[in-house]
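Participant: predicted model and sequence below, questions to follow.
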Amino acid sequence: MNETMICAVGNVATQPMYRDPGTGMSARFRLAVTARYWDREKNAWTDGHTNFFTVWANRQLAANTMASLNVGDPVVVQGRLKVRTDSRDGNTRAWADIDAVAIGHDLARGTSAFRRTGRPEPAAPTTPPAQPEPNWETPVGTSVTGDDTAPPVESPADASAEAENAKQRREPVAVT
């Protein structure tokens, strides 16, 4: 719950790699995020430092990542930041990973055509619903139970009394 969520805007730096271990499918790629700033001396935009992140996508996001992304594509990635460190031979190395929640093309830098993926059909309910759907279009002067003997409401006093009774019975009221 106390996770560091980030949104990174950059370019796909490596071709996404797919794997399907026993725990479920996943995909990963490297994301290059370069800071840009306005250089007043040159009177132009200048590239700053580039940060590289390993982006991990799981389940359906992994399949969609493999079908949609290529090297150089401008993307927006939202996910959980995870920093790993390793100390070997006196050298300490650090890696920054993003466990992606959402990945999409950066539409500020180009266009994209969205195609919805197929979803498995939901399972049919095994038990019928407890109550049928109410008929909200009950004609005036007809009760919900189908009894056509209910008289139409005529006076404002009768209308408020009928509305109160219907509220207690949780029935819709037809007001003329």
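Facilitator: Structure received.
Participant: all contacts plus neighbour counts: C-alpha atoms, from now on.
Facilitator: Noted.
Participant: and for Ile98, the neighbour number?
Facilitator: Ile98 sits with 25 neighbouring residues when counted by other C-alpha atoms under 10 Å.
Participant: excluding chain neighbours, what is closest to the residue nearest the centre of the chain?
Facilitator: In the chain, the centroid-proximal residue (C-alpha atoms, centre = their mean) is Ala102; its distance is 7.6 Å. Residue nearest to Ala102 in three dimensions, not counting chain neighbours: Gln78, with 5.2 Å by C-alpha to C-alpha, 6 or more residues apart in numbering.
Participant: show me what contacts that neighbour?
Facilitator: By C-alpha atoms under 8 Å, 6 or more residues apart in numbering, the residues touching Gln78 are Met5, Ile6, Cys7, Ala8, Ile98, Ala100, Val101, Ala102, Ile103.
Participant: top of the residues you listed by number of neighbours, please.
Facilitator: Neighbours here mean other C-alpha under 10 Å. Within those, the largest count is held by Ile98, at 25 neighbours.
Participant: for that residue, give its distance to Tyr37.
Facilitator: According to C-alpha to C-alpha, to the nearest Å, Ile98 stands 24 Å off from Tyr37.
Participant: how about Gln78?
Facilitator: Relative to Tyr37, and taking C-alpha to C-alpha, Gln78 is found at 23 Å.
Participant: and for Ala161?
Facilitator: Between Ala161 and Tyr37 the computed distance is 71 Å (C-alpha to C-alpha).
Participant: same deal with Lys167?
Facilitator: Where Tyr37 is concerned, Lys167 sits at a distance of 64 Å (C-alpha to C-alpha).
Participant: hold the first one in mind and look at this next one:
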Amino acid sequence: MNETIICAVGNVATQPVYRELPAGPSARFRLAVTSRYLDRGKNEWTDGHTNFFTVWANRQLATNAAASLNVGDPVVVQGRLKVRAEVREGQSRTFADIDASAIGHDLARGTSAFRRAARPETAAAGAPARPEPDWETPLAGAEPQQAVETLPVT
């Protein structure tokens, strides 16, 4: 399956629209991507042409995008490019959509504070929860913890 995967860097142009659908959460927003070039005559950076994409996010990405993004935010979007043509009122129009697999703030242009989203409970009721692994580095001189499970030696 040959798909066009792109990475677009731009600004959120419209407030994300969030919807709960039977297939799960969905969100969309417009992304403005403006090229910049050095005008050697004026010796300054100048804005070039602006391309607009409709970015579509689904499931948890949709929920997080709607809660995190605002108009004007600099973002990086990665996903599948889908170009479609439609005829409206006798005029042919072409649209470029991005089916997003990842969206994030562009940290080259500012800072962001990450907050992990709460996961919905998917385990069956009454099923024991898996314990979190101990990722902390032991203190110097402390004895290593015993392994919980051992494999038989063959």
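Facilitator: Arrived safely, thanks for sending. Note that the structure is a prediction, hence the values are computed from the model and not measured.
Participant: now name the helix or strand holding the equivalent of the residue nearest to the centre of the first structure over in the second structure.
Facilitator: By TM-score structural alignment, Ala102 of the first structure lines up with Ala102 in the second structure. Assigned by DSSP states H and E, Ala102 of the second structure belongs to strand 91-105.
Participant: outside of stretch 26-33 of the first structure, which residues touch it?
Facilitator: Stretch 26-33 of the first structure has contacts (C-alpha under 8 Å, 6+ apart) with 8-20, 50-59, 62-63, 65-66.
Participant: of those, which belong to strands?
Facilitator: Using DSSP state E, the subset of the contacts of stretch 26-33 of the first structure located in strands is 8-12, 17-19, 50-58.
Participant: mark which of these are buried, thanks.
Facilitator: The neighbour-count test (16 or more other C-alpha atoms under 10 Å) marks 8-12, 18, 52-58 as buried among those.
Participant: return the member of these nearest to Pro74 of the first structure.
Facilitator: Among these, Asn11 lies closest to Pro74 of the first structure (C-alpha to C-alpha), at 4.4 Å.
Participant: for the closest residue to that closest one other than its chain neighbours, what are its contacts?
Facilitator: Of all residues not flanking Asn11 of the first structure in the chain, Pro74 sits nearest, at 4.4 Å (C-alpha to C-alpha, 6+ apart). If you count contacts by C-alpha under 8 Å, 6+ apart, Pro74 of the first structure has them with Val9, Gly10, Asn11, Val12, His105, Asp106, Arg109.
Participant: quickly note the distance from Pro74 of the first structure to Val33 of the first structure.
Facilitator: Pro74 of the first structure is 10 Å from Val33 of the first structure, by C-alpha to C-alpha.
Participant: how about Glu3 of the first structure, what does it touch?
Facilitator: Neighbours of Glu3 of the first structure in contact, by C-alpha under 8 Å, 6+ apart: Arg80, Leu81.
Participant: confirm that it sits in a helix.
Facilitator: No - counting by DSSP: H, G, I helix; E, B strand; the rest coil, one finds Glu3 of the first structure to be coil, located in no helix.
Participant: map it across to the second structure for me.
Facilitator: Under the alignment (TM-score structural alignment), Glu3 of the first structure maps onto Glu3.
Participant: a helix runs through Glu164 of the first structure, doesn't it?
Facilitator: Yes - counting by three-state DSSP, Glu164 of the first structure is part of a helix.
Participant: any idea what it aligns with in the second structure?
Facilitator: Checking TM-score structural alignment: Glu164 of the first structure goes with nothing.
Participant: from the rest of the structure, what touches the strand holding Ala102 of the second structure?
Facilitator: Taking C-alpha under 8 Å, 6+ apart as the rule, strand 91-105 of the second structure contacts 52-58, 61, 65, 73-87, 112.
Participant: so how much does it differ from the first structure once superposed?
Facilitator: Mean deviation of strand 91-105 of the second structure from its aligned counterpart in the first structure after superposition (mean C-alpha distance after the TM-score superposition for the first structure): 0.5 Å.
Participant: gap between that strand and the chain center?
Facilitator: Distance of strand 91-105 of the second structure from the chain centroid (C-alpha atoms, centre = their mean, to the nearest Å) equals 13 Å.
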